[in-house]
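>>> Fold the stuff below for me.
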Amino acid sequence: MSIRYTYHAQKQMLERGISKALVDETIVNPDQMVSQAEGIFILQKIYREREKDYLLRVAVKFEADISVVLTVYRTSKIRKYWRGDR
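Just a heads-up that it's a prediction; the model follows:
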């Protein structure tokens, strides 16, 4: 599966200091996958940075064998977005 980044996603990663490696890891091995619309999912991963837990949320549209990254952001409000027990 190949990964393609929209201009918007690339811009958000740069502005928010989110590494491509972390986004790629979230896509390949998400902690959680939340359906949003036909073919669009939010892939989530909890990670630790500077002694604080964050939730990385990656909006992805799956097209055949390509994952198109629509946007990326992190939040410290893990409980707000996490589905189920944590």
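>>> can we go C-alpha only for contacts and neighbour counts from here?
Noted.
>>> so what does the longest strand seen in the chain touch, helix or strand wise?
Ranked by number of residues, the top strand in the chain under DSSP state E is strand 52-63. The elements that strand 52-63 packs onto, with contact taken as 3 or more Cα pairs under 8 Å, 6 or more residues apart in numbering; DSSP states H and E, are helix 20-28, strand 40-49, strand 66-75.
>>> Identify all contacting residues around that strand.
Strand 52-63 is contacted from outside by 23, 26-27, 39-48, 67-78, using Cα atoms under 8 Å, 6 or more residues apart in numbering.
>>> And this one, please, so the two structures can be compared:
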Amino acid sequence: MSFKFSRHVEDEIKRRKIPANFVDAVLQNPHQIVEEYGNKKAYQSKVDFGEGKVYLLRVIVADNVNPATVVTVYRTSKIKKYWREL
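Predicted coordinates for the structure are as follows:
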């Protein structure tokens, strides 16, 4: 699936110092895809950013449009809040 990045996402990737290749990896092979509000989905994976601590990298995607649009991206330490046990 191809993804379009909004300008906001490009700014947030830089501001939050999230490597673009990490975002691409989550989009291509997420550990989970979770339904979110407003017809959006969170593509998410547990990632070590090289600091010795694992974070949840969440890429929020509106996939009801073509191409699917990445609307925001962030990392969080609150893995239990967002992770869905299957």
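>>> And the TM-score between them?
Here the superposed chains carry a TM-score of 0.87, computed using TM-score structural alignment, normalised by the length of the first structure; 84 aligned residues with a Cα RMSD of 1.5 Å.
>>> picking up where we left off before, figure out which of the helices and strands packed on strand 52-63 of the first structure is closest to Lys11 of the first structure.
strand 66-75 (8.9 Å; Cα to Cα).
>>> State the next helix or strand along the chain beyond that closest one.
The helix or strand immediately downstream of strand 66-75 of the first structure is helix 78-81, counting by DSSP states H and E.
>>> in that following helix, what counts as buried?
Residues of helix 78-81 of the first structure classed as buried: Ile78 (neighbour count, 16 or more other Cα atoms under 10 Å).
>>> do stretch 25-44 of the second structure as well
In stretch 25-44 of the second structure, counting by 16+ other Cα under 10 Å, buried: 26-27, 30, 32-33, 40-44.
>>> okay, those residues in TSV with distance to Arg84 of the second structure next?
Output for the buried residues of stretch 25-44 of the second structure, formatted as TSV (distance: Cα to Cα, whole Å):
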residue	distance to Arg84 of the second structure
Val26	16
Leu27	18
Pro30	13
Gln32	8
Ile33	9
Lys40	16
Lys41	13
Ala42	11
Tyr43	12
Gln44	10
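>>> which of the residues in the longest strand of the first structure are buried?
So, applying 16+ other Cα under 10 Å, buried residues of strand 52-63 of the first structure: 54-62.
>>> before we move on, the earlier item: redo the helices and strands packed on strand 52-63 of the first structure as JSON lines? Include distance to Tyr5 of the first structure.
Converted to JSON lines, those look like this (distance: least, Cα to Cα, whole Å):
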{"stretch": "helix 20-28", "distance to Tyr5 of the first structure": "10"}
{"stretch": "strand 40-49", "distance to Tyr5 of the first structure": "14"}
{"stretch": "strand 66-75", "distance to Tyr5 of the first structure": "5"}
